[in-house]
Structures are given as C-alpha cells and as structure tokens.
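In: got a sequence here, can you model it:
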Amino acid sequence: MGRRDIDESDFRSRPSKRGSRPRTKQRPEHSDAVTGLVTGVDRGRYTLLVKDVGGADGVGEAGGVGGDGGADVGGGEKIVTAMKARELTRTRVVVGDRVDVVGDVSGGEGSLARIVRIQERTSTLRRTADDTDPYERIVVANADQLVIVTALAQPEPRTGMIDRCVVAAYDAGMSVLLCLTKADLASPDELRALYEPLGVEVVVTRRAASDGEVADGGVAGGGVAGGEGALVLASDSVEEVRDRLRGLVSVLVGHSGVGKSTLINALAPAAQRATGVVNDVTGRGRHTSTSAVALPLPVAVSEGEPADTFDGWVIDTPGVRSFGLAHVEVAHLLHAFEDLDEVAQECPRGCTHLADAPDCALDDWIDASPDDERPARSARLTSFRRLLSSRTGSDA
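Out: Purely as a prediction, here's the structure:
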C-alpha cells in the first residue's frame, strides 16, 4: 500500500484512551510560592501584601507581614495583584486570607501573580441573608475580634442586630467589642448595662463638642479625611477604641449610617473611606463601603504627619441590613447568651426554651429577678427567643 497525504479527515477530535496520555491528578508543589495577605477583593482580582525579597516571609500572628507578629507596613512589604489558579475556581478567597502565590510577585505595574493555595484559617466569620437561607457568605477570615458598630441615635440602635453579631462572632471563635457611636446625641448607659454584665467590652465614641476640643486633638473622620464637611470625633474616644484594637485583626460590622467609615477614617486617616448621611425619613444610612478592605492600624495619629509604625489591622466591611444565622447550629445559640446559658442548666431535659415551653427555668429567672434588673433580663430573653424561633420556624 502506497504512502498517502494526511488531510483533515485524519484529525481525531476525541482521541481514544489508547491514543492519548491520561491526565494526571498530581499538581505542582509550588515550593517557590511566597505568602501574602489578602487586603482587598475587586471583581476577581485580589490585592495582596507580600514581604519583599530579602525580608522574612510569612504573615505574623497579628496579621502583619513579617515574623515578629506586627503589622510593619512600609518596612519591606509590597502590594501585589493576583488572581486565583484554576484549581481554586470553586474556592472563595476573602479579605484576611493568608495565601501562597507564584508567578510575577514583583508588584510592578501590569504584573499579575497567581494564588495557588489558601492557608488554614484560624477563624471564619460567616453570615446568611436570613435565617432560612442555606447559602453562607464568608465576611472575612483570620480575624481575632468582631467590632459591632452601633449608633446610639440616627439611626436608632437595634439590640437584635447586636445579639446576632455576638452569636456569629462566638460561633466563629472570635472575641467581641461593642462600639457605641454618636454619644453626643444619646446616652450609652442603657446598652452598657445590657451587655457589659455579659462580658462584652463596650467603648463609646462621640463627635467633638467644641472648637477647643478639636484644637486639643479632635480627629477628622468624615468625607475625605480632614476635608470640607468632615465630621470630627473627639480624640480621647478615638484613642480608647484604638487601644482595644492594638495587635489584633479586627473586623468592623454594622448598619449603614452608624458611623463605621467615619471611625475608620479617624483611626487610619490615610484610608479616606467615603461616608454618607442618614435619611431623615427612613432612618437608614446609605451604603458607602462597597467591599471589604483591610487597613493597617497606625500606632498613633499626628496632625500633618504620616504614620510610620503600625500595630494591628482594621477591616472595614459594607453596611448590612441583616445578619442571618442559618449557618449556626440551634444548640449553639444559647452559648452566646452566657447569662441565659447558665440558668438554662436547670431546665428539664428536652426543654425548647421557647415562650410556650413548660417549666422553663428562664421564665422563673425573670420572675425572681429584682425590680431594677427585670427589664434588662426580659429584653435579653426576648432577644434570645426571637433568634431561636427564627431558626426553628416556631412562634416566639
């Protein structure tokens, strides 16, 4: 048989196993990968902070890059843009993640690295759209502390939202700090009395009351930091918050309009986070932060002087309307209410703890409470039962 020319008919679009080499399940080890901290996410592109060549690789205990556990931003770190590798297509990378990256990690203009691994997370803060939504949304990873930012007025505080955030934080293994803003408009005493006995730390911020207070160190925190129309927070209240954030990775969560971005700008003026106003009709704020972003926390802020040392991270998140707890096991809800959890040990076996539960020790606890403590105890039990009924589909 003579030799013939090869044409299109000889092309096999789906070769047999015999005619093609089987795909291997082995993946490259990427032993040359470097560690980066995810500080921002924008439409499939990830902003990373990576230790520059010659420095100690790795992310410190407080979330900073380096081996000393501090956030020594500007001490040899560089900003790198990256995308996920194909094998991570179905895996979500979020702000706070520590990742291994390969490729062009020079950080130069137009460079693009590749995220090949996500390191084990120490904590994962999650939420759902509501208590029946099966889809979990990861807010941030590897945070040490959840800072619940709540305004004392404009908009009015919602204890239900606070309780939900406390439950989510404890479920994630994080500590909780309650930050009450706008104390110049309303007293924080009632909320302090409600949460401090439970071991929840409370800090309070207020706007500067006079020009003298501004001159003594008030911190601009609205609009473009220090710009026209900027709100000015009293410096002593800002520094009280800063003291609670030092050396930690803290994520700020709250409704729109509570002053979260204003506080961020006061803590880290270089952030220049946009701020909005509260609608006089609805009492709700307008979303100004559209995505989570991690910002280094300056040790101190001096007017006109750039920050040169940092100790910790603050993660700003978009304002939320709700904080669903569908991902939290019902049995874990009670653990977030330490006072109620202790009393519930006296409940009969199988007690549902709902309002119609017979012989529930929580009701006896309310009946036996002193007159001055009864309103606070009742509010706590009402909040817990509202969460419980929402998760179980029962009537409160």
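
In: CA only for contacts and neighbour counts going forward, please
Out: Will do.

In: list the contacts of Glu156.
Out: Counting by CA atoms under 8 Å, 6 or more residues apart in numbering, Glu156 touches Gly283.

In: secondary structure element for Val281?
Out: Assigned by DSSP states H and E, Val281 belongs to no helix or strand.

In: Arg21 too?
Out: Under the assignment here (DSSP H and E), Arg21 is part of no helix and no strand.

In: and it, how close does it get to Asp10?
Out: When CA to CA, to the nearest Å is applied, the distance between Arg21 and Asp10 equals 19 Å.

In: and the strands in the stretch 51-200 of the chain?
Out: Taking DSSP state E, counting those that start in this stretch as the criterion, the stretch 51-200 of the chain carries its strands at 77-84, 98-103, 113-118, 124-127, 137-141, 145-151, 175-181.

In: which one of those has the most crowded surroundings?
Out: The highest average neighbour count among the strands of the stretch 51-200 of the chain, using mean count of other CA atoms under 10 Å, belongs to strand 145-151 at a mean of 26.

In: angle of it against strand 175-181?
Out: Strand 145-151 runs at 20 degrees relative to strand 175-181, counting by axes from the mean of the first three to the mean of the last three CA atoms, to 10 degrees.

In: show me what counts as buried in the helix ranked longest in the chain.
Out: Criterion DSSP state H: the longest helix present in the chain is helix 374-392. Neighbour-count burial for helix 374-392, counted by 16 or more other CA atoms under 10 Å, picks out 376-378, 380-391.

In: count the residues that sit near Leu191.
Out: The local packing of Leu191 (other CA atoms under 10 Å) involves 16 other residues.

In: contact partners for the residue most central in space within the chain?
Out: Nearest to the mean C-alpha position of the chain, by CA atoms, centre = their mean, lies Val251 at 3.6 Å. Applying CA under 8 Å, 6+ apart to Val251 gives the contacts 140, 143, 145-147, 314-317.

In: with distance to Leu178 added, can I get those residues in JSON lines?
Out: Putting those into JSON lines (distance: CA to CA, whole Å) gives the following:
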{"residue": "Val140", "distance to Leu178": "18"}
{"residue": "Ala143", "distance to Leu178": "16"}
{"residue": "Gln145", "distance to Leu178": "10"}
{"residue": "Leu146", "distance to Leu178": "8"}
{"residue": "Val147", "distance to Leu178": "6"}
{"residue": "Val314", "distance to Leu178": "15"}
{"residue": "Ile315", "distance to Leu178": "15"}
{"residue": "Asp316", "distance to Leu178": "15"}
{"residue": "Thr317", "distance to Leu178": "16"}
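
In: Proceed likewise with the subsequent sequence, for comparison:
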Amino acid sequence: MSRRTSDYDESDVRIRPSRRGSRPRSKDRPAHEEALPGFVTAVDRGRYTILVAAGVGGRRLPERVVTAMKARELGRKGIVVGDHVDLVGDLSGGPDALARIVRLTPRRSVLRRTADDTDPVERVIVANADQLVIVSALANPEPRPRLIDRCLVAAYDAGLEPLLVLTKADLTDPAAFLEHYAPLDVRHIVTATGASRFQGLNALQQALEGRVSVFVGHSGVGKSTLVNGLVPGARRATGVVNDITGRGRHTSSSAVALRLPGEKGWVIDTPGVRSFGLAHVDPRRIIDHFPDLEPGTALCPRGCSHDEPECALDDWVTSGQAGPAGASRLESLRRLLRARSGESD
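Out: Sure thing, here's the model as predicted:
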C-alpha cells in the first residue's frame, strides 16, 4: 500500500549531492609561464596572424608565423595589428596548428578613429606604431586637405610623428600644396611615377628605417603602390580612380603589417578611408603640439576654445612673443581645431 503525501515528514527527505562538486571556484588564472611573445601582423574574423621570433623562451625554434585565437580569459579586450601578445598552444606554425593568445602587452601608442565626430565608439586602427604616414595624391584624385588635417590631429593625439607623402608629383607641381602645410612644420616626401617610377622612394625608405609606420590615405592615392615598392612581394592590390566620381576604389580590406627588407622596420598598410572621425580627441590637447603658442593660453578666459574673439593668443602673436611665424602657426592651430569640430574652413 503506497503512503500518502501527508504521511511523509522532513526526516524522509533525501538531499541529492550537487553534481558540480563542493570545491569553491578559484579566481586565480593560469600563469602561463611557458607562453611565448609574438607580434600581430593581421586580423581576420577572429583569427590572428602572429609572428613568433626565433629561439624565444629558451626554445630552439625558427622564426615562424602562427595562427591564433583569443583565449576566453581576455574577455572583450580587443587585439589589433601591431599588438604584442603572449601565446600558448600549438606554436609550430603548421597549416592546421592553432595557438591561443593569453596576454596582451601594454601598448606604447594607439591610433584611433571614430565613424564621425558624434560617434562615441572608438575604433582602434593600429597599436604600437611610431609614425603616421599620411599619403595624398596631388592629382587624380584631388588632394583633400581637411582629411589630411584630421589625420594630423589623430597623429598628434596618439603621440605619433606625422609624415606627409605626396604622390603623383609628375602630374602637378607640389609647391603650392606644401606651402599650405609649411607653418605646421610637418615632414614631407614627394614621389612621382612615370618615366622615373618611384622617384622619391629611397627617401621614404630612409624615413621608415627602424620604425613601425602606419600608412593612411583615401582610396586611389597610390598607397598600396608605394607599399608594393617598399616591400617586394607584398602584392597589395592596387586600383584606379573613377573618372566620374573622382574617387578611388577600396583595394585593401584590412590592415596588415609588412616587414621592410633587411628587417629595417615595419609598414602597416590600412584600408583606404573616406572619413576620419575625431570624437575621441579632446580639443584642449591639440594646443600641446604648438609649444610656441601654448604659453599664450595662460591669459585666455576660462573654457577658451582658442578659436574665438576673446582668445588671448591673438595678442600673444601680435606682440611677437610667438616668433616670426606666429600668425601662420596660429592659423594652423585653428585649422586643426576646426577639423576636430567638423567645421569648414
């Protein structure tokens, strides 16, 4: 005869042991002391191409390229081209080998941009670069000074040294364009194609030696053509400019780091851009890159944007304390401030 529910008491209840076990979870993560360092050269849909140096970690292994994925303990931490990471797992570099990225080394520099000047989401383009190479054609397509100004602001904000590279000088004289940037004292290199293909390439090679250099520019300016000339075998796709729109076709779909011949440095080629949002840049930091003008801001009213009638920099320049180039330098500062705010000159 079965017992009724009311006949049971609490002594009849049996507690099933938990299948998860009684040992408390530890917050300690594996130390991964055997992890080897690597340099991220490409990123593609959650897979990372990483160069592991020869003989690191006491292992007699040749330099090799491995494919890796991000370990779960890194969470949402992003990894980009130029990052230095630590790896575990299969580091043989074979076609079916897959390693894991377990640590991200602190970055010494970060180049960012946003979709536009109102977008709060920052997009990290490259990490650990030394200089930003801003590539612009002098013709076909026409140069875009406002985009160049925005790239300069991004370079200054990231602590990168800017280098302006002008291509297609065989189509037009660069003198007038360079005069526009003379007050900013930006280094520049002029290149040309045609009968003397890659004229100016030797000067560019010297400027890149011993550095990690990021190439940026809008489509069709000859950026990938330059990279192919600098790194034989790079095989970066090149395109043509549309005769109707005057715009180039996107030929690079993702950033990639390429080592210069003789291991003399790295070139990071990035996809062509048509906009460069600066929502992440605090305009107050731009003045730091004008040491001849910065002392004059001490007399500015509170919250001065340095581009308004009450700005004390006008009197500072008029008095001659900013030097003979003070007026042109002040105009360049305000040009960059307007570029950051999205205003037209």
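
In: roughly how far out does the longest helix of the first structure sit from the chain middle?
Out: Chain-centre distance of helix 374-392 of the first structure: 25 Å, with CA atoms, centre = their mean, to the nearest Å.

In: circling back: out of the strands of the stretch 51-200 of the first structure, which comes closest to Asp243 of the first structure?
Out: strand 175-181 (11.8 Å; CA to CA).

In: which residue ranges form the helices in the second structure?
Out: In the second structure, the helices defined using DSSP H lie at 145-158, 175-181, 201-208, 223-230, 313-318, 326-341.

In: related to what we said a few turns ago, can you add distance to Ser261 of the first structure and give the strands of the stretch 51-200 of the first structure back as CSV?
Out: Formatted as CSV, these follow (distance: least, CA to CA, whole Å):
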stretch, distance to Ser261 of the first structure
strand 77-84, 23
strand 98-103, 25
strand 113-118, 29
strand 124-127, 20
strand 137-141, 17
strand 145-151, 10
strand 175-181, 12
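
In: what's the closest of those strands to Pro296 of the first structure?
Out: Of those, nearest to Pro296 of the first structure by CA to CA is strand 77-84, at 12.2 Å.

In: so that closest one matches what in the second structure?
Out: Mapping strand 77-84 of the first structure onto the second structure (TM-score structural alignment) gives residues 63-70.

In: aligned counterpart of Thr352 of the first structure in the second structure, please.
Out: Checking TM-score structural alignment: Thr352 of the first structure goes with Ser305.

In: what's around that match, how many residues?
Out: 17.

In: what's the closest non-adjacent residue to the residue nearest to the centre of the first structure?
Out: Ile315 (4.5 Å; CA to CA, 6 or more residues apart in numbering).

In: how about the contacts made by the counterpart of that neighbour in the second structure?
Out: In the second structure, the residue equivalent to Ile315 of the first structure is Ile268, according to TM-score structural alignment. Going by CA under 8 Å, 6+ apart, Ile268 of the second structure touches 212-215, 255-258.

In: greatest separation within those: which pair is it?
Out: Val212 and Ala255 (13.3 Å).

In: now the second structure: which of the contacts of Val251 of the first structure match?
Out: Shared with the second structure under both residues aligned by TM-score structural alignment, their matches' CA atoms under 8 Å, the contacts from the contacts of Val251 of the first structure are 140, 143, 145-147, 314-317.

In: residue in the first structure paired with Ile287 of the second structure?
Out: By TM-score structural alignment, Ile287 of the second structure lines up with Leu334.

In: with Thr238 of the second structure instead?
Out: Thr238 of the second structure maps onto Thr275 in the first structure, by TM-score structural alignment.

In: cool, Asn128 of the second structure as well?
Out: Alignment note (TM-score structural alignment): Asn128 of the second structure maps to Asn142 of the first structure.

In: Arg29 of the second structure too?
Out: That one, Arg29 of the second structure, aligns with Arg27 by TM-score structural alignment.

In: the match of Thr238 of the second structure: how many residues sit nearby?
Out: Thr275 of the first structure, neighbours per other CA under 10 Å, totals 25.

In: does it really touch Thr262, like I thought?
Out: Yes - using CA atoms under 8 Å, Thr275 of the first structure is in contact with Thr262, at 6.4 Å.

In: mind checking how far the residue nearest to Val251 of the first structure is from Ser175 of the first structure?
Out: Going from Ile315 of the first structure to Ser175 of the first structure by CA to CA gives 15 Å.

In: and Ile115 of the first structure, by the same measure?
Out: 29 Å.

In: list of residues touching stretch 338-351 of the first structure?
Out: Stretch 338-351 of the first structure is contacted by residues 198, 334-335, 357-362, 365, 381 when judged by CA under 8 Å, 6+ apart.

In: I'd like these as CSV, with distance to Ser256 of the first structure appended.
Out: Listed next are the contacts of stretch 338-351 of the first structure as CSV, based on distance: CA to CA, whole Å:
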residue, distance to Ser256 of the first structure
Leu198, 26
Leu334, 28
His335, 28
Ala357, 37
Pro358, 40
Asp359, 41
Cys360, 38
Ala361, 38
Leu362, 34
Trp365, 36
Leu381, 27
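
In: report the buried members of those.
Out: Listed as buried from the contacts of stretch 338-351 of the first structure are 334, 360-362, 365, 381; burial here means 16+ other CA under 10 Å.

In: return the member of those nearest to Glu213 of the first structure.
Out: Leu381 (40.8 Å).

In: what residues are up against that closest one?
Out: 340, 362.

In: repeat for Ala68 of the second structure
Out: 47-50, 98-101.

In: tell me the contacts of Gln119 of the first structure?
Out: 97-100.

In: how does it look with 10 Å?
Out: 35-36, 97-100 (CA atoms under 10 Å, 6 or more residues apart in numbering).

In: export the residues you listed as JSON lines, with columns for distance to Val281 of the first structure.
Out: Listed next are the contacts of Gln119 of the first structure as JSON lines, based on distance: CA to CA, whole Å:
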{"residue": "Thr35", "distance to Val281 of the first structure": "48"}
{"residue": "Gly36", "distance to Val281 of the first structure": "45"}
{"residue": "Asp97", "distance to Val281 of the first structure": "39"}
{"residue": "Arg98", "distance to Val281 of the first structure": "43"}
{"residue": "Val99", "distance to Val281 of the first structure": "45"}
{"residue": "Asp100", "distance to Val281 of the first structure": "48"}
